[in-house]
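Q: Build me a model from this:
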Amino acid sequence: MQETPIMEVEARSEIKKGKNKKLRENGFIPGIISGKGMESIPVAVKKDEFRKCLNKFGRNAIIKLNSSDGNEYNVMVKGFQTSPLHYDIIHIDFQKVSLSEEIKAQVPIKITGQELLEAKRLILNRQLDAVLVTGLPQDIPDDIEVDVSNLTPGSTIKLSDLTLPKGLTLSSGSDQLLLSVNDARVQESEEPEEPEA
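A: As a prediction, this is how the structure comes out:
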C-alpha cells in the first residue's frame, strides 16, 4: 500500500470572496471537505505543499489532513478549479473517504508503445482519456497502463479488454471503445489524376 501523505490545513470559519482572495494572496488555496452524511467543512491549504503532494503522490492518493482545529480527515482530491488566465489552482474539493467503503474514481489511461506504432506509420485514435472505476480508496491507482506496441491496423481495445488492478471493477459500459488503430497509408489518398485533354 502506498505511503499516506500528511498535509496541514487551516480550518476556515468564513467563506466570503474577500477572505478567499486574501488567503490566495498569502499563498493558501481555499477548499472544502465533503462526504456522505456530513456538512461541508471549509479549509485552506498551503499552495506549495499541495502542489508538492500532487506531484509526488498523484491525483488519486489518500491524503491525511491535519486541521488546525484538532480534527483529522482521510481524503482524496475530488477536483479543483483553476484560474482561466494563469491556470493557478484557486479552489480544491476534498472528498472524505473510508478505507473500508468503495468509491468511484476517474483513472487516467496511460498509453505506452505509441512510438512503435508511429514507426510503422500507424495512427492511434483515442476515444477516452480516463476510465471510471469502483474500488476501495487505497486500491485506486494513479493510472491504468495500455501497451499498444503490438497492435495492427484495424485493432481495437474496449474497456472490457483492460487489465484492472486487483479489487477494481469498471463503473462504465465494458463495450465502450477505448482506442483503435488505422493504417496511415489508407488515409493518404493518391494525387488525383489530371483529366485527359
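Q: When you work out contacts or count neighbours from here on, use the C-alpha atoms and nothing else.
A: Noted.
Q: show me where this protein has helices.
A: 17-25, 47-57, 114-119, 184-187 (DSSP state H).
Q: Residue 24: what's it in contact with?
A: 30, 90 (C-alpha atoms under 8 Å, 6 or more residues apart in numbering).
Q: Check the offset of stretch 72-89 from the chain's centre.
A: Centroid separation for stretch 72-89 versus its chain: 12 Å, with C-alpha atoms, centre = their mean, to the nearest Å.
Q: any residues touching it, and which ones?
A: By C-alpha under 8 Å, 6+ apart, the list of residues contacting stretch 72-89 reads 29, 33, 59-66, 90-98.
Q: The same query, at a cut-off of 6 Å, please.
A: 62-66, 90-97 (C-alpha atoms under 6 Å, 6 or more residues apart in numbering).
Q: One more, please, to line up against the first structure:
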Amino acid sequence: MNFVAFERAKQGTGASRRLRNAGKTPGIVYGGSAEPQQIEVDHNALWHALKKEAFHSSVLDMELAGKTSKVLLRDVQYHPFKQLVLHVDFQRVDEKTKLHMKVPLHFAGAEESPAVKVDKCMVNPVVNELEVTCMPSDLPEFIDVDLSKLVKGSSLHLKDIKLPKGVAPVIRGSQNKSNPVLVTVTAPEAEPVAPAEGAAAPAAAPAKKGKK
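A: Predicted coordinates for the structure are as follows:
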C-alpha cells in the first residue's frame, strides 16, 4: 500500500490545530540513519486507509518530496469522541534489519470441524494477532489459521500452526509461555431433560401434623 505525505515546517500545538482545521493530520517519520522528520497527511485519505487491515500490518510505500521510502505504521492517536486522527507515527524500514510486528490471524474452517459439525461446540479465539519477527520482504499481511481439524475437548496452540517462510514468533516470558493457546473449544451446555408427556407427577410429601 502507498500514501502521500508532505513536509511539515511548523511545529507546536497551534500549528497542529491549524493543520487539522485544514483537513490535514500531523505526523512524524523516524528510524534508520536519517533524522526524524515532521510530516502531514491528508486526513480523509488517512482515515480511509486506517480502516484497512493491511495498512496496520504491511510495509508501506510513503511518497515524500518526490521520493518513495518504505515505512511501517507505528502509532495512531485518535480524538476521544470525534472521527478525527490527531497524530500518526511511521518508522522507516531497513531492508536488511528484521522487523518486530503484530500480524493479524485469519481463522477459517471452524464450521467444518468435528467439534462444531458433530459435537456442536463453540470455537473461541483467544488472540486475534501474533507478534512475529522477520525480514521486511517476508512480512505477511496476515496469517491463515486452519480450524477444520478441531475436535471436542481440544485447543489450538501456537506450535499447531504453520507460519509463513521466514517468519518466527516472538516469545516473551518463561518457557511455559512458548506455546500459548490461540483457540479454545467449549462443549455445549447440557439441556435440562423435560418430563415425558403424560408422565405422572411425583406424589407430594404428606404434611406433618402439629403437636396438640
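Q: Would you pull the TM-score for this pair?
A: The TM-score (TM-score structural alignment, normalised by the length of structure 1) is 0.81; 189 aligned residues with a C-alpha RMSD of 2.8 Å.
Q: Columns distance to residue 74 of structure 1 on top of the helices of structure 1, output as a markdown table?
A: Output for the helices of structure 1, formatted as a markdown table (distance: least, C-alpha to C-alpha, whole Å):
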| stretch | distance to residue 74 of structure 1 |
| --- | --- |
| helix 17-25 | 23 |
| helix 47-57 | 14 |
| helix 114-119 | 37 |
| helix 184-187 | 48 |
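Q: ok, now which ones touch the alignment partner in structure 1 of residue 182 of structure 2?
A: Alignment note: residue 182 of structure 2 maps to residue 178 in structure 1; criterion TM-score structural alignment. If a contact means C-alpha under 6 Å, 6+ apart, then residue 178 of structure 1 has 127-128, 157-159 as its contacts.
Q: Out of the contacts of stretch 72-89 of structure 1, who's the most crowded?
A: residue 62 (27 neighbours; other C-alpha atoms under 10 Å).
Q: quick one: it from residue 96 of structure 1, how far?
A: 9 Å (C-alpha to C-alpha, to the nearest Å).
Q: which one is residue 145 of structure 1 nearest to, not counting chain neighbours?
A: Beyond its immediate neighbours in the sequence, the residue positioned closest to residue 145 of structure 1 (C-alpha to C-alpha, 6 or more residues apart in numbering) is residue 110, lying 4.7 Å away.
Q: What residues sit buried inside the longest strand anywhere in structure 2?
A: If each strand of structure 2 is counted by residues according to DSSP state E, the longest one is strand 67-78. Buried residues in strand 67-78 of structure 2, counted by 16 or more other C-alpha atoms under 10 Å: 70-73.
Q: any chance of those in TSV, with distance to residue 195 of structure 2 too?
A: Shown next, in TSV, are the buried residues of strand 67-78 of structure 2 (distance: C-alpha to C-alpha, whole Å):
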residue	distance to residue 195 of structure 2
70	69
71	66
72	63
73	61
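Q: of all these, which comes closest to residue 168 of structure 2?
A: Nearest to residue 168 of structure 2 among the buried residues of strand 67-78 of structure 2, counting by C-alpha to C-alpha, is residue 72 at 18.5 Å.
Q: mind checking how far the closest one is from residue 101 of structure 2?
A: Counting by C-alpha to C-alpha - residue 72 of structure 2 and residue 101 of structure 2 are separated by 9 Å.
Q: Kindly report the same for residue 190 of structure 2.
A: Applying C-alpha to C-alpha to residue 190 of structure 2 and residue 101 of structure 2 gives a distance of 42 Å.
Q: Compare neighbour counts for these two and give me the winner.
A: More neighbours surround residue 101 than the other of residue 190 of structure 2 and residue 101, with 22 against 6 (other C-alpha under 10 Å).
Q: who's in contact with that one?
A: 131-132.
Q: Aligned counterpart of it in structure 1, please.
A: Aligned partner of residue 101 of structure 2 by TM-score structural alignment: residue 105.
Q: Go through the contacts of stretch 72-89 of structure 1 and name the one nearest residue 118 of structure 1.
A: Nearest member of these to residue 118 of structure 1, counting by C-alpha to C-alpha, is residue 62, at 36.9 Å.
Q: Let me see the contact set for the counterpart of that closest one in structure 2.
A: Under the alignment (TM-score structural alignment), residue 62 of structure 1 maps onto residue 59 of structure 2. With contact set as C-alpha under 6 Å, 6+ apart, residue 59 of structure 2 has these partners: 71-72.
Q: And residue 121 of structure 1, by the same measure?
A: Counted by C-alpha under 6 Å, 6+ apart, residue 121 of structure 1 has contacts residue 184.
Q: same question, residue 44 of structure 1
A: With the criterion set at C-alpha under 6 Å, 6+ apart, residue 44 of structure 1 makes contact with 9-10, 29-31.
Q: Grab the nearest non-local neighbour of it.
A: Using C-alpha to C-alpha, 6+ apart, the nearest residue to residue 44 of structure 1 is residue 30, at 4.3 Å.
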